[in-house]
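A.B. asks: Sequence and predicted model, in that order:
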Amino acid sequence: MGRTYDTNTTADELVGDFAHDIKGKVILTTGVTLGSLGAAFVESVAKSQPGLLILAGRNVEKLKETAEKITAAQSNVKVRALTLDLNSLAAVRQSAETVNSWDDVPHIDVVVNSAGLMASPYMLTVDGFESQFGVNHLGHFLFTNLIMPKILASKAPRVVNITSDGHRLNPMRWSDYNFDNGETYNKWHGYGQSKTANMLMITSLAEKLGPKHGLLAFSLHPGAVQGTNLGSFCNWEVDYTALMAADKALGNPEGWVTEFNFKSQQRGVATFIYAAFDQSLKNHNGAYLIDSRIGDPWKDTIKPWATSRLEAERLWKLSEKLIGQEFAY
């Protein structure tokens, strides 16, 4: 039996423990702007000599900054940038086509979908979807499935979605996922719906591709982490009160918590590494992870609407309809 980890486990500890599993792996990560958890993840993993780090993001200059920081610290680690704009399905298709054209990258071992928006004002993606749902879920759903042949070519394929215990703030709004063109929009409800979708996508991937193809898929909550750019849309003097109100309306205990219990980036990113490389998770495909362990519905915030196979299949069908493409797994 392997080591037991907890909320105080750090990324560097896990990178050391999983060095053998990381070495030589091809890892694609979205959302890697310096200061983000995605960037902290790839910087940490680089210490154990992966075969290739593929950095995916919308801004070419920011991708370059992250790549340069990695190679300055680990000069022998190969890094490749991939332009990926999750706000546009056409752009996502183009990026996936690029990845699939890389003959020198026959497989991708681990995909970590870390990019995302939190509590943004009401905006629409290029294709007319509420931005948190469109970017956090639909963009990743399409991209991951389009590059699935490369993922399944790995001997030990994994997909990791970064979600949040913020999934507690809303189930899927099946009849109004776009918030009636903004008329029914609440930024925290929008965030909750998108994080629920991140979890349900993992449930489907594990069920559809685990038994026959050996794909492992996990979602995770990194915790409230200091120093990231995720809260760029938030004015916490106002938005924390709004967050508490959203929780109180649902009867969530978080509605009466008056401050965040922050983690360091080292502690927050630890669960990324646990999800991506821990071998003991093989018997828990589709699990939701927190604090570098499997989530416990008796003591952690895990809403049944985010883990239901029925809801997962319903979202899969809706997602296929919205992107205009079916995936026959």
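C.D. replies: That came in fine, so what should we check first? Treat the numbers as computed from the prediction; the structure is a model and nothing was measured.
A.B. asks: Only C-alpha atoms from now on, for both contacts and neighbour counts.
C.D. replies: Fine.
A.B. asks: For the chain, just list every one of the helices.
C.D. replies: 11-17, 19-22, 37-45, 60-73, 89-100, 131, 140-146, 148-152, 187-213, 236-250, 265-277, 309-323 (DSSP state H).
A.B. asks: Report how many residues lie close to the spatially closest residue to Ser308 that is not a sequence neighbour.
C.D. replies: Distance criterion CA to CA, 6 or more residues apart in numbering; nearest residue to Ser308, sequence neighbours excluded, is Leu200 at 7.4 Å. Neighbour count of Leu200, defined by other CA atoms under 10 Å: 29.
A.B. asks: let's bring in a second model and compare:
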Amino acid sequence: MQFGVNHLGHFLLTELLLPKLIESAPSRIVNTSSVGHAAWTALGQSVPHSTIDFDDLMFKERKYDPMVSYGQSKLANVLHALHLAKLMEEKKVDVTVVSHHPGWVATDLVRSVMPVWVQNYLIKPFRRDVMDIHGGAQVALHCLLDPSVPQHSGKFFSQTGLYQDKKAAMGGLPMESPNPEAKDEKVAERLYKVSRELVKLD
């Protein structure tokens, strides 16, 4: 379900709007991803980073894990931006495509994606350190409005405070995703083709 809601729905909307976005260029597409696309090891998961399981996108064969599913769907957001930016560049169209992590914001979203023990022992104690909704909107607004963003089409933007990699945090906006698969253009191209098939555009 998360792959459908978090990726395929947005993917289809973007594809349907794309002709108008091209016609009205310069324009921008900003995918809301998450730090969850990068790594779950800090939260006790067995995978070093999120990945796209093309053999079982919908968890029909493997045991469903909401956090792994969430990470896969958010990685799909990053890869979609990566490949669509490449397509726009190849067509010489002035449409900027980026993805972003808004930061950890004080909402109840985690209720459906994190085990209760994580919410009680890891999230709640740090709730005073997370942003309010106004703060959580800043990265998206940066991606939508800042004049420098078109120079970084395809890139991932993020609040950097939650990353333990200090070198990555030093990079500011945009930052280098710590997940190597987030920069894999072959995976991004395959996901784009599979997504078009799943939403019946091909």
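C.D. replies: That came in fine, so what should we check first? Note that this is a predicted model, so its numbers are computed, not measured.
A.B. asks: Could you get me the TM-score between them?
C.D. replies: Overlay of the two chains. TM-score (TM-score structural alignment, normalised by the length of the second structure): 0.78; 178 aligned residues with a CA RMSD of 2.5 Å.
A.B. asks: ok so, going back, quick one, what contacts whatever residue of the second structure lines up with the residue nearest to Ser308 of the first structure?
C.D. replies: Under the alignment defined by TM-score structural alignment, Leu200 of the first structure corresponds to Leu79 in the second structure. Counting by CA atoms under 8 Å, 6 or more residues apart in numbering, Leu79 of the second structure touches 182-185, 187-188, 191.
A.B. asks: residue range for stretch 53-64 of the first structure in the second structure?
C.D. replies: The aligned range for stretch 53-64 of the first structure is empty, by TM-score structural alignment.
A.B. asks: Buried residues of that stretch, list them for me.
C.D. replies: Buried positions in stretch 53-64 of the first structure, judged by neighbour count with 16 or more other CA atoms under 10 Å: 53-58, 63-64.
A.B. asks: picking up where we left off before, so which two of the contacts of Leu79 of the second structure are the farthest from each other?
C.D. replies: Lys183 and Leu191 (12.7 Å; CA to CA).
A.B. asks: Now for the aligned partner of Gly190 of the first structure in the second structure: which residues touch it?
C.D. replies: Structural alignment (TM-score structural alignment) places Gly190 of the first structure against Ser69 in the second structure. Counting by CA under 8 Å, 6+ apart, Ser69 of the second structure touches 2-3.
A.B. asks: do the same with Phe156 of the second structure
C.D. replies: In this structure, Phe156 of the second structure makes contact with 78, 98-101, 174-177, judged by CA under 8 Å, 6+ apart.
A.B. asks: which one in the first structure is aligned with it?
C.D. replies: By TM-score structural alignment, Phe156 of the second structure lines up with Tyr288 in the first structure.
A.B. asks: contacting residues around the closest residue to its match other than its chain neighbours?
C.D. replies: Nearest residue to Tyr288 of the first structure, sequence neighbours excluded (CA to CA, 6+ apart): Ser219, at 4.9 Å. Applying CA under 8 Å, 6+ apart to Ser219 of the first structure gives the contacts 160-163, 198-199, 202, 275, 286-289.
A.B. asks: at 10 Å instead, please
C.D. replies: Applying CA atoms under 10 Å, 6 or more residues apart in numbering, we find Ser219 of the first structure in contact with 112-113, 159-164, 195, 198-203, 271-272, 275, 286-290.
A.B. asks: picking up where we left off before, closest to Thr51 of the second structure out of the contacts of Phe156 of the second structure?
C.D. replies: For the contacts of Phe156 of the second structure, the nearest to Thr51 of the second structure is Val78 (11.4 Å; CA to CA).
A.B. asks: I figured that closest one hits Asn31, correct?
C.D. replies: Yes - between Val78 of the second structure and Asn31 there is a contact under CA atoms under 10 Å: 7.2 Å.
A.B. asks: Please say which of these two ends up with more neighbours.
C.D. replies: Neighbour count, other CA under 10 Å: between Val78 of the second structure and Asn31, Val78 has more, with 31 against 26.
A.B. asks: Quick check: closest non-adjacent residue to the more buried one.
C.D. replies: Nearest to Val78 of the second structure is Ser99, by CA to CA, 6+ apart, at 5.4 Å.
A.B. asks: Residue in the first structure paired with the one you found?
C.D. replies: Match for Ser99 of the second structure (TM-score structural alignment): Ser219.
A.B. asks: how close does its match get to Ala246 of the first structure?
C.D. replies: 23 Å (CA to CA, to the nearest Å).
A.B. asks: can you check Tyr240 of the first structure too?
C.D. replies: 10 Å.
A.B. asks: Those two: who's more crowded?
C.D. replies: Between Tyr240 of the first structure and Ala246, counting by other CA under 10 Å, Ala246 is the more crowded of the two (21 against 16).
A.B. asks: Does the more buried one touch Trp188 like I think?
C.D. replies: Yes - Ala246 of the first structure lies in contact with Trp188 (CA under 10 Å); the separation is 7.0 Å.
A.B. asks: what residues are shared contacts of those two?
C.D. replies: Shared contacts of Ala246 of the first structure and Trp188, defined by CA under 10 Å, 6+ apart, are found at 168-170.
A.B. asks: Out of these, who's the most crowded?
C.D. replies: Arg168 leads those on contacts (other CA under 10 Å) with 25 neighbours.
A.B. asks: what residues are up against it?
C.D. replies: 188-189, 191-193, 195-196, 246-247, 250, 252, 254, 301-306.
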